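Student: sequence-free structure coming up:
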C-alpha cells in the first residue's frame, strides 16, 4: 500500500468499490434478463405495479417452479439500479414501472438492450485487454472475438444478429424521432429533400416525412439492411410513406439532396473514414445546389445527430454514459465518440467551413454542418 496512511474505513470502502466494479457486468445481464423475461410488459399488464406473485403470473412465458424463488433477487438488483421502483406492502415487495422501465415496454428501447448484450458485443469487450497488447491496427476487439469479421459483415452473414441489429437501430430511431421532430423543427425548415445515410429500415426517415410532409425523404443503406423492406429487386424501392429506399455504399456515392442526415453514423468510423463520408455528403450537396453555398444552410447542409462529449456541461451520468459508449465504439470499430475540437477537425478536412451545435437531445447533440 506504500507509505500513505489509510484508515480501515477507506480500505473497506475501496474493497467494496473494486468488487462492485468487478461484477458490474451483472447489471447489464440483469437488464438483459428483464427484457428476455418480458418483465416491463408484465408489470404494464398489471397496471404498472405488481407483487412478485402477480408478476410471476403475468410473465409471457411461465418460469419453471424451481426458478421462481430466484426472481426476487433479480428484481432487487434492478430496483437498486433504478430500472424499477420497489416498495413494501406487508411482507411482500411491490415493483413499479418508472420512466426508465417504461422505455423498455414493447415498441421501446428493449432491442437496444438486446443488441448491447449479444454474445458478439460482450465477446468483443472481453477481448479489449488482448487488443491493447496486440501489435498494429489491423484487427478490432470485435474482429478478434468474431472470427475476423467486422460488425457489418456479421450482419450480412448472421441472420439472427442482423435482425437484432436492425431492430435495435429502429428502436433507437423511434425513440429519437419523436424528440427530433419536436425539439428540432428549425432544422427542417427550407428543406425539400433529405437523404438519411445508413438509415436502416427507415424509421427516422418515415418520422421526418410524416412530421414534415414537404420533405421528400430517401434512405441509403447496404443491400442486406433494406432487402426485407420490399421484395422488389430494383435498387430503388418505393415506400408508401413518401420514403424511397436505395441500396448503396455511402463511401462510394450519396444521392443529391437539400439535406444529408447522419444519425449515429460517424461514431462508428475512424477520423479518416469520417472525412471520406463527409466528403461524399459535401459532393451530394454541391450536386444539388452547385458550389455557391451560403454557409448558413440555405443552399444545403449536413445534419449530424451524434454525441459531442462534454457538451455543453453534462451531468456525471451523461458524461459517464458517453465515455462508456466511447469504449464500446473502440471495441467494435476502433472508432470513437468525439469532443467538439475533434468534430471541428474532421469537418474542416472534409471541406466544411461552418457548423452549429445544439445540445438538445441528452446524450446526443444536433450538428448542422454548412459548406
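Tutor: Looks like it came in fine. It should be emphasised that the depicted structure is a prediction, and the values quoted were computed from it without experimental measurement.

Student: C-alpha only now, for contacts and for neighbours.
Tutor: OK.

Student: which helices and strands sit right next to the top helix by length along the chain?
Tutor: Counting by DSSP state H, the longest helix found in the chain is helix 159-183. When contacts are defined as 3 or more CA pairs under 8 Å, 6 or more residues apart in numbering; DSSP states H and E, helix 159-183 packs onto helix 110-116, helix 151-157, helix 203-211, strand 354-361.

Student: Pipe the ones you listed into CSV and attach mean neighbour count and distance to residue 328 per row.
Tutor: Below are these laid out as CSV (neighbours: other CA atoms under 10 Å; distance: least, CA to CA, whole Å):
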stretch, mean neighbour count, distance to residue 328
helix 110-116, 21, 9
helix 151-157, 15, 12
helix 203-211, 22, 23
strand 354-361, 16, 20
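
Student: Go through the ones you listed and name the closest to residue 287.
Tutor: Ranking these by proximity to residue 287 (CA to CA) places strand 354-361 first, at 18.9 Å.

Student: Following the chain onward from that closest one, which element is next?
Tutor: Later in the chain than strand 354-361, the nearest helix or strand by DSSP states H and E is strand 364-370.

Student: For the helices and strands packed on helix 159-183, could you give me a markdown table that also reports distance to residue 333?
Tutor: Shown next, in a markdown table, are those (distance: least, CA to CA, whole Å):
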| stretch | distance to residue 333 |
| --- | --- |
| helix 110-116 | 14 |
| helix 151-157 | 8 |
| helix 203-211 | 23 |
| strand 354-361 | 24 |
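
Student: between the ones you listed, which one is nearest to residue 168?
Tutor: helix 110-116 (4.5 Å).

Student: The closest one packs against which elements?
Tutor: If you count contacts as 3+ CA pairs under 8 Å, 6+ apart, helix 110-116 packs onto helix 25-37, helix 159-183.

Student: will you turn those helices into JSON lines that also has distance to residue 206 and mean neighbour count?
Tutor: Shown next, in JSON lines, are the helices and strands packed on helix 110-116 (distance: least, CA to CA, whole Å; neighbours: other CA atoms under 10 Å):
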{"stretch": "helix 25-37", "distance to residue 206": "26", "mean neighbour count": "17"}
{"stretch": "helix 159-183", "distance to residue 206": "9", "mean neighbour count": "18"}
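
Student: let's bring in a second one:
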C-alpha cells in the first residue's frame, strides 16, 4: 500500500490508470486481494475495524439521520456486497486533463525528483548560512539557474506556472474583480504563455 506513493508522478502522467496503486501493481487493490488471501484478510479486517469506529461516531453524533430509514446495507468488510459509488472532490477535479483549470503540470513539477530531493537536506540547509534555500544546498544553484541548463525542467516549470496562473487568475477575477477596475495595465510575469492576461482580458473584454 505504501509503494504507490513512490509512483505519484508516473500516475499523473498516465491516462489509463485509475489510481497510483494500479500504476504500481498493474491492477486495483481489490483485484490483487482476490489473488492474495493474506492481503484479502488484512483489507477486510481493516475495513471492519474502520466500520466500527465510523458507526460509533455517527450513531453518537448523527443518530437522527437513521430514524426515517427502513433499511441500511453495510457494504464491504467481507459481506460479499459490491458497489461502485464515488465522485471526485472539487480539488480532485483540478487534476483532470479536460478540466479548464487543470493544475496537473504544477503537481508534476512538485513531484519531480529534482524538487523532492531538497526535502532530504533540510537539516543541512538549516546549518548552512550561505544557501538561500534547501534547493540551493542540494543542487548548488537556484531552481531558475538549473532550469536554464535543463530544457526539460525549464518546460516543466513553465507549464506548471502557467497552469497555476490560470487557476489563481480565475479565483481572483471571480471573487476580487474590483481590484482591477481602476488599473490601466497588468503585466503577466512567468509561465511564458500569458494565461493570466488571457483570463483577465476575458473578464474585461471591453478593455
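Tutor: Sure thing, it's come through. From a predicted model like this one, the values you see are computed outputs, not experimental measurements.

Student: Just give the TM-score of the two.
Tutor: Scored by TM-score structural alignment, normalised by the length of the second structure, the superposition of the two chains gives a TM-score of 0.61; 157 aligned residues with a CA RMSD of 3.5 Å.

Student: hmm, back to that, out of the helices and strands packed on helix 110-116 of the first structure, the one nearest residue 77 of the first structure is which?
Tutor: helix 25-37 (7.4 Å).

Student: Quick one: the strands in the stretch 51-200 of the first structure, in order.
Tutor: Along the stretch 51-200 of the first structure, counting by DSSP state E, counting those that start in this stretch, strands occupy 85-89, 92-96, 193-197.

Student: Export these to CSV and append columns for distance to residue 51 of the first structure and mean neighbour count.
Tutor: Below are the strands of the stretch 51-200 of the first structure laid out as CSV (distance: least, CA to CA, whole Å; neighbours: other CA under 10 Å):
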stretch, distance to residue 51 of the first structure, mean neighbour count
strand 85-89, 8, 14
strand 92-96, 4, 18
strand 193-197, 45, 26
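
Student: What does residue 278 of the first structure correspond to in the second structure?
Tutor: With TM-score structural alignment as the criterion, residue 278 of the first structure has no equivalent in the second structure.

Student: can you pull the contacts of residue 102 of the first structure?
Tutor: 40, 108 (CA atoms under 8 Å, 6 or more residues apart in numbering).

Student: Counterpart of it over in the second structure?
Tutor: Match for residue 102 of the first structure (TM-score structural alignment): residue 93.

Student: Distance-wise, check its match relative to residue 100 of the second structure.
Tutor: 10 Å (CA to CA, to the nearest Å).

Student: And residue 144 of the second structure, by the same measure?
Tutor: From residue 144 of the second structure over to residue 100 of the second structure the distance is 27 Å, taken as CA to CA.

Student: follow-up on the earlier one: how close does the longest helix of the first structure sit to the second structure?
Tutor: For helix 159-183 of the first structure, the mean deviation from the second structure after alignment is 1.2 Å (mean CA distance after the TM-score superposition for the first structure).

Student: so that helix corresponds to what in the second structure?
Tutor: Residue span in the second structure matched to helix 159-183 of the first structure, by TM-score structural alignment: 151-175.

Student: mind putting the helices and strands packed on helix 110-116 of the first structure in CSV, distance to residue 121 of the first structure included?
Tutor: Formatted as CSV, these follow (distance: least, CA to CA, whole Å):
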stretch, distance to residue 121 of the first structure
helix 25-37, 12
helix 159-183, 10
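
Student: tell me, stretch 319-339 of the first structure lands on which residues of the second structure?
Tutor: Mapping stretch 319-339 of the first structure onto the second structure (TM-score structural alignment) gives no aligned residues.

Student: What's the match for residue 196 of the second structure in the first structure?
Tutor: Checking TM-score structural alignment: residue 196 of the second structure goes with residue 204.

Student: How about residue 192 of the second structure: what's its closest non-neighbour residue?
Tutor: Leaving aside its sequence neighbours, residue 192 of the second structure sits nearest to residue 158 (CA to CA, 6 or more residues apart in numbering; 6.3 Å).

Student: Over to residue 171 of the first structure?
Tutor: residue 109 (5.4 Å).

Student: shouldn't the one you found be in contact with residue 172?
Tutor: Yes. Between residue 109 of the first structure and residue 172 there is a contact under CA atoms under 8 Å: 6.4 Å.

Student: Residue 158 of the first structure and residue 183 of the first structure, how far apart?
Tutor: Taking CA to CA, one finds residue 158 of the first structure at 37 Å from residue 183 of the first structure.

Student: likewise residue 143 of the first structure?
Tutor: With distances taken as CA to CA, residue 143 of the first structure is found 38 Å from residue 183 of the first structure.

Student: for residue 167 of the first structure, same thing?
Tutor: For residue 167 of the first structure, the distance to residue 183 of the first structure - CA to CA - is 24 Å.

Student: The second structure: which residue goes with residue 140 of the first structure?
Tutor: For residue 140 of the first structure, the residue aligned by TM-score structural alignment is residue 133.

Student: residues near that match, how many?
Tutor: Neighbourhood size, residue 133 of the second structure [other CA atoms under 10 Å]: 18.

Student: Please name the nearest non-neighbouring residue to it.
Tutor: residue 125 (6.7 Å).

Student: okay, now that neighbour: neighbour count?
Tutor: Neighbourhood size, residue 125 of the second structure [other CA under 10 Å]: 20.
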